[in-house]
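Peer 1: Sharing a model prediction with you, sequence too.
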Amino acid sequence: MNNLNKFDVIIIGAGHAGTEAAIASNNMKRKTLLITQNIHTIGQMSCNPSIGGIGKSHLVKEIDSLGGLMAKAIDYSGIQFKILNYSKGPAVRSTRAQADRNLYKKIIFNTLKKKKYITILESEVTKLIIKKYNIISGIETKNYLKFYSNSIILTVGTFLSGKIHIGFNKYNGGRENELPSNLLSKNLNYLPFRVSRLKTGTPPRIDKNTINFKILKKQYSDIPIPKFSFMGKLYKNLPQMPCYITNTNKNTHEIIQNSLINSPLYNGLIKGLGPRYCPSIEDKIIRFPNRDKHQIFLEPEGLFSNEIYPNGISTSLPINIQKKFINSINGLESAKITRPGYAIEYNFFDPRDLLLTLESKHIKGLFLAGQINGTTGYEEAAAQGLLAGINASLLNMNKEPWYPKKYYSYIGVLIDDLCNLGTKEPYRMFTSRAESRLYLREDNSDLRLTEIGYKLGLISKIHWKLFNQKKNYIYKINNYINNNFVFFKNINIKNRIYKKKYYIKELLKRPNFNYKKIIKYTNFYLKFFNSEILDQIEIQIKYNGYIKLKDIKIINKKNNNKYTILPKNVKYNKIKGLSVELIKKLKKYNPKLIEQIKTISGITPSAVKAILIYLKKKYKI
């Protein structure tokens, strides 16, 4: 062994998990080997060309707060940005952006190759080298090269025994036009892991020049354009592009319904479970028979791309059926398919075999991150990659491991769900999974996590400078509004007369007041501060009392109902707020204790709460 093939951290796979693991390891000054089958697919968006969405954007902002790359990459490459749930409270608002697919990938690759501590190698890993007592020590490639490390991260996505399905046709593949990692998969089968199969899919791509956009509804970026990164103000916006909205119809559904015998999902060819919250169009037709239409978002793949991603019609039907049902859709009557949709079935490992640091319980020094742990989505993969990169580096440095708690971050919720509850279907993040979601908001991710990231060595000098500048402004404004007041002389605001002295902080607690109104009715220096910082302070003030009360309740009630015995034959279908899928699972598993309900895959804190309220009313528990 020599220094040329000895690394502090080795990362297998360069998707969203692998790239975040590499950035974390680099930031912590670890000599890092990032090994991938194809250098040209590093950071590739293999499915939809977007980042963020409900719950997922919280993960992206937390990744950014810990020095990660995803938020910066999408701010550089985004061609449409929107805030979802804007009419609702700040806790459930989520940012989503369309990316220029090629530019996003280019930014990721160019960032990685410039990093001092990262070596990128194109090769296929076929074997893990494990010493006595189940301790990892290295890897072996297809051309029999060996590389050594006591910290190795597996981020191989859908490549383990990957099989692609289009109608009755099936062939080996990790992604379209890419070979699976069958040799590595075979090697891993000899290790003490629990292995199962999952399925995911993608829609066909459409030639944008064959779409009749004139009759479709447009959807534009929000103004001002939101950002993902807390350093986003440093980046210029690209020209923004609209998305277009259309719908399936009864004719579309009839075509699909009559072709289900050709779908590998329904003819028995696919055994693995698919993502419940992002079902194929075949699943939608079967699961929602009373609906006569399903919404489709026609999303551009880039500023100069001729392809459109039709979000909402993932399918594995034969290509002739794909063409037929696409041409039945409004605006797509003459549309041409550039690439067919397909389903992919792959191996995943039970994440309950991992510590909360994502290190294997069976093999010391081996970390797993991304879809190999049963998740779906770029954001979930990236969050795991970041955490695995941190802990692989800490292990190499002989330092104590670190992981975020579920009451303190969405990454913590993700890790706790996976490692303690496991999953039987592709796991995705939602705000409903976070019990402390009033506190775990997008807007305060940096205030929760950046100081931790700085202590771990993840934060750059400029990031740290901007963060402290923001904290200083927050301190100054809080000091001002705590000690200054506004005097109103018979001013009518929403049919209420204000005619005395009010402290600014007390006014901001009221639902009919915000800092913009205070600036309007008074003339003082708040107007000189950044609106993002003023929004942050206002949200803190409005939420503060309730968050404190809720946190106390969480702590007090955390274990109160743990071993409560459930009545026999609970009628779960009578409980409001439970999904059809969850009711089926509850009936199937027939839990005997409250604690057993919490271990069912897909259960959310809000569902548990709904069950407890029902049991209290019905059975006086």
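Peer 2: Looks like it came in fine.
Peer 1: hey, let's count contacts and neighbours off CA atoms from now on
Peer 2: Noted.
Peer 1: Correct me if wrong: L414 contacts M429.
Peer 2: Yes - at 7.1 Å, L414 counts as touching M429 under the criterion of CA atoms under 8 Å.
Peer 1: Second structure follows, compare the two:
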Amino acid sequence: MFNEEYDVIVVGAGHAGSEAAAAAANMGSKTLLITMNLQNIAQMSCNPAMGGIAKGQIVREIDALGGYSGIVSDTSAIQFKMLNKSKGPAMWSPRVQSDRMRFAEDWRMLLEGTENLDFYQEMVSGLIVENHKVVGVKTSLGVEVRAKSVVLTNGTFLNGLIHIGDKNFGGGRAGERAATGITEQLVNLGFESGRMKTGTPPRVDGRSLDFSKMVEQPGDENPEKFSYLDITKPLTHQRSCHLTYTSEAVHDLLREGFDRSPMFNGRIKSVGPRYCPSIEDKINRFADKDRHQLFVEPEGWNTCEYYINGFSTSLPEDVQFKALRSVVGFENVKFFRPGYAIEYDYFPPTQLKHTLETKLVEGLYFAGQINGTTGYEEAASQGLMAGINACLKVQEKEAFTLQRDEAYIGVLIDDLITKGTEEPYRMFTSRAEYRTLLRQDNADFRLTPKGYGLGLASEKRLKRMEEKQSKSEAFVQFFKDTSITPDEANPVLESKNSATVKQQDKMFKLYARPNITIDDVRKFEAVENYIQANDLDNEVIEQTEIQVKYAGYIEKEKNNADKLNRLENLKIPADFDYSKLKSMSIEARQKLDKIKPVTISQASRISGVSPNDISVLLVYLGR
């Protein structure tokens, strides 16, 4: 069946694998996507949502580069919210509630419509490696497929073990078997592996819930969308989520099952996600809290299945059921399936280059939960970058990486490669030191030219971005050039309890005041005339407001980034011998030798490497 050699083989068709396959194929590589079940392409294994704090920025970045996650998030959305709107724009994060079935279907249709992409349903049980270079894969049926590069995106399937109370069984996700063979081979090749865990809550029948006792959580009044392309439209109607709470009575019922909990009785030894703990972990760690939020999320437009966000658990199913029936609104709840925990293999990401290629085996790339991350968005972004770089390597072109001041994706990958992770890694805005630059609203400005250069982003996408950028820059300049008299300005300023002006001044200065909004300045005839004459949409107007109000912060952050980026130009030879740096701490020498940073800047971010160690390194490099 497989006489030809592929350019890229992608193993696994979750969020990482789907983006990797799409990127490689769209860039011209003959690509094969192998997965254990083609019916579950891009399956939402846990919550039916995309985006959120920092994750929404990542989806926008994927879209700006020419990936598919933003488009599918829009076509399958049932609700849109811009989170953190009460804070500054660096914190604004888009999120959609998704129709789980439509999400997977839309992903599959996009992939099937992608040229250069083949599909095969089988379990990959091993790699074909020759002279430290991957040359293909082999399946559990003994089929061998040759390739110039391979991307592994195995998710939770590598030796996956599902736990429900005192029961456990092999599986990569509910109803699906685990994948075996790959971990053992990689360990034999010299890779270090570990175990992590994650969990998921019960799914319940919405017909058995009393929503009148819960707090309704509607979407935004004027919903936006993820993709910068105009092929998708904002939602015209939405489905609401609902909010309810646990109680001390619920906690007491849950505690009754702690002795049968695999998390507390030692059956689970691996580390779970710190920022998405199980309900039993929450009531144990936060014993002073008498209640916790539960978000009741619909799984789609028409299904009655609901996801109970905040009730992730591996307790016995009878304990789950009894406790959940004590939650307000859940008195008559019926389960579709209980929650469970899953343990799986991962490989510490310090074994990778910034391209996500492994250091030990040439042409082999890791993306997603195999690298110790958690979340659809984190996985998808890694898949995109791995697919891009696998393709570029085959085409013998320069690798593509993103710096920390260019994208959240750059922060994510640099954190993984440089610092590693001992618990499932999740992206937050606080992880990005340049988050004022890395906003969700300007991801297209930052990345679409790069995506176009790669052959991923279309010319139409580039032109749309350039038009938006040109219009917003011109609008900012309008405010800088246009003066306003006290007679025009003061009535508006007085209505906002803002200090009045005594002489003519530039509009930019007034608009920059924190309590003056676009609605206020539109009361000036010149502003409204400009907007109408130039047909400015909300995207351009919002972008202009941010550029006016945060000009000082943005400029300061750019200057800081430029200073630190000078260290990115100071390369460290790949064969540098750190053992000769006797005046450097032993820990620093060991860490530097293990991670082998490419630049001084990367070396400075390694845990255990001090500024003094960097000074020593600079001296030896003749700096």
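Peer 2: In hand now; what should we look at? This one's a predicted model, so the numbers in the text were calculated from it and none came from an experiment.
Peer 1: hey, what's in contact with both of L414 and M429 of structure 1?
Peer 2: The overlap between the contact sets of L414 of structure 1 and M429 (CA atoms under 8 Å, 6 or more residues apart in numbering) consists of E380.
Peer 1: Just name whatever secondary elements the strand ranked longest in structure 2 is in contact with.
Peer 2: Ranked by residue count under DSSP state E, the longest strand found in structure 2 is strand 144-152. Strand 144-152 of structure 2 sits against strand 6-11, helix 15-26, strand 133-139, strand 364-366, helix 376-394, with contacts defined as 3 or more CA pairs under 8 Å, 6 or more residues apart in numbering; DSSP states H and E.
Peer 1: let's see it at 6 Å
Peer 2: Judged by 3 or more CA pairs under 6 Å, 6 or more residues apart in numbering; DSSP states H and E, the packing partners of strand 144-152 of structure 2 are strand 6-11, strand 133-139, strand 364-366.
Peer 1: what residues does that strand touch?
Peer 2: 2, 5-11, 135-138, 363-366 (CA atoms under 6 Å, 6 or more residues apart in numbering).
Peer 1: Buried among those residues? Need that as a selection in ChimeraX.
Peer 2: Selection of the buried residues among these in ChimeraX, burial being defined by 16 or more other CA atoms under 10 Å:
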select :5,6,7,8,9,10,11,135,136,137,138,363,364,365,366
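Peer 1: follow-up on the earlier one: identify whichever of the helices and strands packed on strand 144-152 of structure 2 lies nearest to G420 of structure 2.
Peer 2: strand 364-366 (13.7 Å; CA to CA).
Peer 1: in structure 1, what residues pair with that closest one?
Peer 2: The counterpart of strand 364-366 of structure 2 in structure 1, using TM-score structural alignment, spans residues 366-368.
Peer 1: Show me where the stretch 401-550 of structure 1 has its strands.
Peer 2: With DSSP state E, counting those that start in this stretch, the ranges of strands along the stretch 401-550 of structure 1 come out as 485-487, 491-493, 496-498, 501-503.
Peer 1: ugh, wrong one, the stretch 1-150 of structure 1
Peer 2: Going by DSSP E, counting those that start in this stretch, the stretch 1-150 of structure 1 shows strands at 9-12, 32-36, 50-52, 78-84, 94-99, 118-122, 125-131, 135-141, 146-148.
Peer 1: Could you single out the most deeply buried of these?
Peer 2: strand 9-12 (a mean of 28; mean count of other CA atoms under 10 Å).
Peer 1: before we move on, the earlier item: once the structures are aligned, where does the longest strand of structure 2 end up in structure 1?
Peer 2: Going by TM-score structural alignment: strand 144-152 of structure 2 matches residues 146-154.
Peer 1: Superposed on structure 2, what's the mean shift for the match of strand 364-366 of structure 2?
Peer 2: Taken over the aligned residues, the distance from stretch 366-368 of structure 1 to structure 2 averages 0.3 Å (mean CA distance after the TM-score superposition for structure 1).
Peer 1: now for P298 of structure 2: what does it line up with in structure 1?
Peer 2: Using TM-score structural alignment, P298 of structure 2 pairs with P300 in structure 1.
Peer 1: my guess is its match meets I308, correct?
Peer 2: Yes - using CA atoms under 6 Å, P300 of structure 1 is in contact with I308, at 4.9 Å.
Peer 1: aligned partner of R428 of structure 1 in structure 2?
Peer 2: Under TM-score structural alignment, R428 of structure 1 pairs with R426 in structure 2.
Peer 1: ugh, wrong one, I meant T338 of structure 1
Peer 2: In structure 2, T338 of structure 1 lands on F336 (TM-score structural alignment).
Peer 1: next one: N237 of structure 1
Peer 2: Using TM-score structural alignment, N237 of structure 1 pairs with L235 in structure 2.
Peer 1: doesn't its match fall inside a helix?
Peer 2: No - using DSSP: H, G, I helix; E, B strand; the rest coil, the assignment for L235 of structure 2 is coil, not a helix.
Peer 1: Can you tell me what E451 of structure 1 aligns to in structure 2?
Peer 2: Alignment note (TM-score structural alignment): E451 of structure 1 maps to P449 of structure 2.
Peer 1: cool, N512 of structure 1 as well?
Peer 2: Correspondence of N512 of structure 1 to structure 2, assessed by TM-score structural alignment: N515.
Peer 1: How much space separates its match from W92 of structure 2?
Peer 2: From N515 of structure 2 across to W92 of structure 2, the span is 18 Å (CA to CA, to the nearest Å).
Peer 1: These two: which has the busier surroundings?
Peer 2: The neighbour comparison of N515 of structure 2 against W92 (other CA atoms under 10 Å) goes to W92, with 22 against 12.
Peer 1: Kindly list the longest helix within structure 1.
Peer 2: If you go by DSSP state H, structure 1 has its longest helix at helix 531-557.
Peer 1: Then structure 2?
Peer 2: Structure 2, longest helix under DSSP H: helix 459-481.
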